[in-house]
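Trainee: need a structure here:
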Amino acid sequence: MDANHINDNTVRTPDMIAAEIVAIKEQTGKILLISAVEIGKRLLEAKEKIPYGEFVRWLEGSVAYSESTAYNLMHIAEAYGPELSVSSDVSGKTEAFTKLGYTQAFVLLGLPAEERAEFITQFDLENMAVRELQQAVNDRKLALTEKEALQKENDTQKSAISQLSKELDQAKKEATDNLQAVWAEQGNVLKLQRKLDVVENENAATKHIAEIELESKILKLNLSMTQADARFDLIAKGFDDLFIAIKEMAAADPKAFKFYLIQTNQFISKTLEKLRRMEKSAPAVPEAPATPEDSAL
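Mentor: Next up is the predicted model:
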C-alpha cells in the first residue's frame, strides 16, 4: 500500500480508512509491530476526519476496536513509527523492531525511547512470555531510576566539594591577611615599647599617654590573634568535612573518589607552597630590647 496515499486527505474517507484497517487485521492473526503502526497511523488519520464525539462509535461499528485498544495502537504508531521509517532496510535495529508483537511493543513503551532499541537486542523477545517481558522492563526501569539517583547524589557531592573549596580559599585568604596584620601589630608593639622606655623618665602625663597607646595596640593585637585562631578553626573544620565527603564517595563512585582525592592533595600542596613563599617574604620581626636583667646576665 502506498504510504503517501495515507496522507492524501482530499480523497480519503473514514469508510476507506476502515476498510484498510480491516484488511491489515486479516493479513495475520497476530498483530506484529509493523502492522500495529500502520493501523495506528490510520486511526490517527480517521480521528482527524470524524466529527467530535463520533470516534468511539465509528471504532465499534467500522473496525471492531474498543476505545482503549484504539488509543494504544495510536500511541504505538506515534512511538515506533519514526523508528521504523528511519531506514528502508530491515537489518539491525529496524529488523528487531519488526519482529515485535503488538503486546510486546506496548509493554516496551514503559522504557524511554533511547533504551528500547538496546533492550530488544539483549533479550529473546520472541520466546519470552508477556509476564517475563513485563518483569524485565520493570527491572530495567528500576536500574535506570537507581542510576539516576546515584548520578544526582554524585552531582550533589561534587557541588558540595566545590562550594567547600571556595570557602576554604576564602578562609585561607582571610587567615593570611590576619596573620600578616598580626605580624605588623607585633612590630608596632615593640616600637611603642621602645618609645615608652625613652620617655620613661619624662613627665607622668606623657608616660601615661604612651601607656594608653601601648594598651590599645595590645588589645588590637589580641583581637587580631583571636580572629586568626577562629579562621584556623574554620579551616580545620572545613578540611574535616571535606575528608568525610571524599571518604563517603569511595563506595558510591570510586572514580570520583580518586579524582577528588588527587585534587585535594594538589590543593593542600599548593596551599603549603603559598604559605612558605609568604613566610619568606614577610618582614622580619624585630627583637625586643635588652632589659637590665639581660645585661646583668
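Trainee: drop to CA atoms for contacts and neighbour counts, all remaining ones
Mentor: OK.
Trainee: residue 62 against residue 16, yeah?
Mentor: No: counting by CA atoms under 8 Å, residue 62 does not reach residue 16; the two are 10.1 Å apart.
Trainee: which stretches in the stretch 51-200 of the chain count as helices?
Mentor: For the stretch 51-200 of the chain, applying DSSP state H, counting those that start in this stretch gives helices covering 55-58, 67-85, 92-98, 102-108, 113-122, 130-198.
Trainee: format the ones you listed as CSV; extra columns: mean neighbour count.
Mentor: Putting those into CSV (neighbours: other CA atoms under 10 Å) gives the following:
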stretch, mean neighbour count
helix 55-58, 17
helix 67-85, 17
helix 92-98, 16
helix 102-108, 19
helix 113-122, 14
helix 130-198, 15
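Trainee: who has more neighbours out of residue 62 and residue 16?
Mentor: residue 62 (16 against 11; other CA atoms under 10 Å).
Trainee: next, the second sequence, to be compared with the first:
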Amino acid sequence: MDNSTGERTPLVIAAEINMITCQTKKILLAGAIEIGCRLQEAKALVKHGEWGKWLESVSYSQKTAERLIKLYQEYGPNFSDGLDTSKSTSMSNMTYTQALLLLGLPAEEREEFIEQNDVGGMTTKKLQQALQENQALKKGLETIDSTISELKNEQAKAASMPTNPENVKAEAPSAGQPALPTHNLKTEYDPDAHIKYVEKCDTCCKTIADTFFNLTTALTNLAHIDPNLKEEKRKEANRLIEYMAETIKEWPPPKKPLRFNS
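Mentor: Have a look, this model is predicted:
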C-alpha cells in the first residue's frame, strides 16, 4: 500500500476499513444473487424429494437456499454489479443485509422505497427505523381511509332513516341547510343509564384522540415522501374534522314541533 499520498491517521484508517467493509457486503449481495440463480436452476432439475440431500453437496440448509433463491427472484432482474451502466445502480449499492431487510416490503413498495431513500448509505439501524416509519405511515393512511369510509357510511345510513320511529314526520330542514344525521333512540328507563353513556363518551373521545395521533403521524411521514399527496390527505381530513366540529356544536339538534299523519 502506498502511504505517500497523505498522512495515515486513525480517522483515515477507519474510513478505509468502513469503505472496504461496505464494498465486501455489496460483493456478498452480488454473489448471493448469483448463487440464488444457480440454486433455482438446480432445484428445477433435482428429482422430487431429493432437494434436501442435494443441498448437502453445496453445504446449504433448505432455509438458507430458499432465502438465496428469494434474493435472486426479487433482485436478480434489476441488479447491476456496477459494470453494466445500462441497469439501475440503486440496488447494486445495497448490502446483503439491506437487501434481506427490504424483502419485507411488497415488490412495488420496495422499488418506491429504494427510489425515495438512500438505502445504500443507511446503517442497518437507520434502515430498520425507516422501514418501521414506512409501515406506520401505511397503517396511518389505512386508518384515515377506514375512518372516513365508516363515517360516510354512518352518515348515509342516518340520512336514510325516518326521523321518528312512530310514523311521525318532523318538519323538514330549511332550504340550503344540510340535514344532520339522526338517531332513532328508544326511551331509557334505566336510572343508571347515564353511567353507560358517560363511559361510551369517554371511550369514543379516546378513540378519536388515538386516531388523530395516527393521522398526524401519517401526515408527517407523508410530507417527507410525497408533499402533494400529503396536502390532498390533509384537506380531506380537515373537511372531515370541520364537519365533526360543526355537528357536535349543536348536537343533539333542538326538538321541533311534530306534524302527525292524518
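Trainee: so what number do they get for TM-score?
Mentor: Once superposed, the chains reach a TM-score of 0.50 (TM-score structural alignment, normalised by the length of structure 2), with 170 aligned residues with a CA RMSD of 4.2 Å.
Trainee: that older thread, got the helices of the stretch 51-200 of structure 1 as CSV, with distance to residue 46 of structure 1 columns?
Mentor: Converted to CSV, the helices of the stretch 51-200 of structure 1 look like this (distance: least, CA to CA, whole Å):
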stretch, distance to residue 46 of structure 1
helix 55-58, 8
helix 67-85, 11
helix 92-98, 24
helix 102-108, 20
helix 113-122, 26
helix 130-198, 30
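Trainee: so for residue 292 of structure 1, which of those sits nearest?
Mentor: helix 130-198 (11.9 Å; CA to CA).
Trainee: next structured bit after the closest one?
Mentor: Counting by DSSP states H and E, the next helix or strand C-terminal to helix 130-198 of structure 1 is helix 204-252.
Trainee: that next one to helix 130-198, inter-axis angle?
Mentor: Computed by axes from the mean of the first three to the mean of the last three CA atoms, to 10 degrees, the angle separating helix 204-252 of structure 1 from helix 130-198 equals 160 degrees.
Trainee: which of the residues in the helix or strand following helix 204-252 of structure 1 are buried?
Mentor: Following helix 204-252 of structure 1 in sequence order, the next helix or strand is helix 254-281 (DSSP H and E). For helix 254-281 of structure 1, burial by neighbour count (16 or more other CA atoms under 10 Å) applies to 256, 257, 260, 261, 264.
Trainee: same check, this time on stretch 16-29 of structure 2
Mentor: Quick answer for stretch 16-29 of structure 2 (16+ other CA under 10 Å): 22, 25, 26, 27, 29.
Trainee: and the angle for the helix or strand where the third one lies with helix 62-75?
Mentor: Here residue 26 of structure 2 sits within helix 10-45, counting by DSSP H and E. Helix 10-45 of structure 2 and helix 62-75 meet at an angle of 100 degrees, taking the same axes, to 10 degrees as the criterion.
Trainee: and the furthest pair within the buried residues of stretch 16-29 of structure 2?
Mentor: 22 and 29 (10.7 Å).
Trainee: any common contacting residues for those two?
Mentor: Taking CA atoms under 8 Å, 6 or more residues apart in numbering as the contact rule, residue 22 of structure 2 and residue 29 both touch residue 95.
Trainee: tell me how far stretch 57-69 of structure 2 lies from the chain's centre.
Mentor: With CA atoms, centre = their mean, to the nearest Å as the basis, stretch 57-69 of structure 2 stands 31 Å off its chain's centre.
Trainee: who's in contact with stretch 48-55 of structure 2?
Mentor: 43, 46, 61, 62, 65.
Trainee: counterpart of the third one over in structure 1?
Mentor: Alignment note (TM-score structural alignment): residue 61 of structure 2 maps to residue 66 of structure 1.
Trainee: can you tell me how far residue 141 of structure 2 is from residue 168 of structure 2?
Mentor: 42 Å (CA to CA, to the nearest Å).
Trainee: and stretch 245-259 of structure 2, end to end?
Mentor: From its first residue to its last, stretch 245-259 of structure 2 covers 30 Å (CA to CA).
Trainee: before we move on, back to that, OK, contacts around the match of residue 61 of structure 2?
Mentor: Contacts of residue 66 of structure 1 (CA under 8 Å, 6+ apart): 56, 59, 60.
Trainee: and for residue 78 of structure 1?
Mentor: 37, 40, 41.
Trainee: can you check residue 102 of structure 2 too?
Mentor: So residue 102 of structure 2 contacts residue 110 (CA under 8 Å, 6+ apart).
Trainee: could you rerun that using 10 Å?
Mentor: Taking CA atoms under 10 Å, 6 or more residues apart in numbering, we find residue 102 of structure 2 in contact with 74, 109, 110, 111, 113, 114, 119, 127, 128, 131.
Trainee: any chance of the contacts of residue 78 of structure 1 in TSV, plus neighbour count?
Mentor: Shown next, in TSV, are these (neighbours: other CA under 10 Å):
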residue	neighbour count
37	24
40	24
41	22
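Trainee: out of those, who's nearest residue 187 of structure 1?
Mentor: Nearest to residue 187 of structure 1 among the contacts of residue 78 of structure 1: residue 37, at 87.1 Å, using CA to CA.
Trainee: aligned to the closest one, what sits in structure 2?
Mentor: So, by TM-score structural alignment, residue 37 of structure 1 is matched to residue 33.
Trainee: and residue 149 of structure 1, what is it in contact with?
Mentor: Applying CA under 10 Å, 6+ apart, the residues near residue 149 of structure 1 are 143, 155.
Trainee: to which residue of structure 2 is it aligned?
Mentor: By TM-score structural alignment, residue 149 of structure 1 lines up with residue 143.
Trainee: again with residue 96 of structure 1
Mentor: In structure 2, residue 96 of structure 1 lands on residue 90 (TM-score structural alignment).
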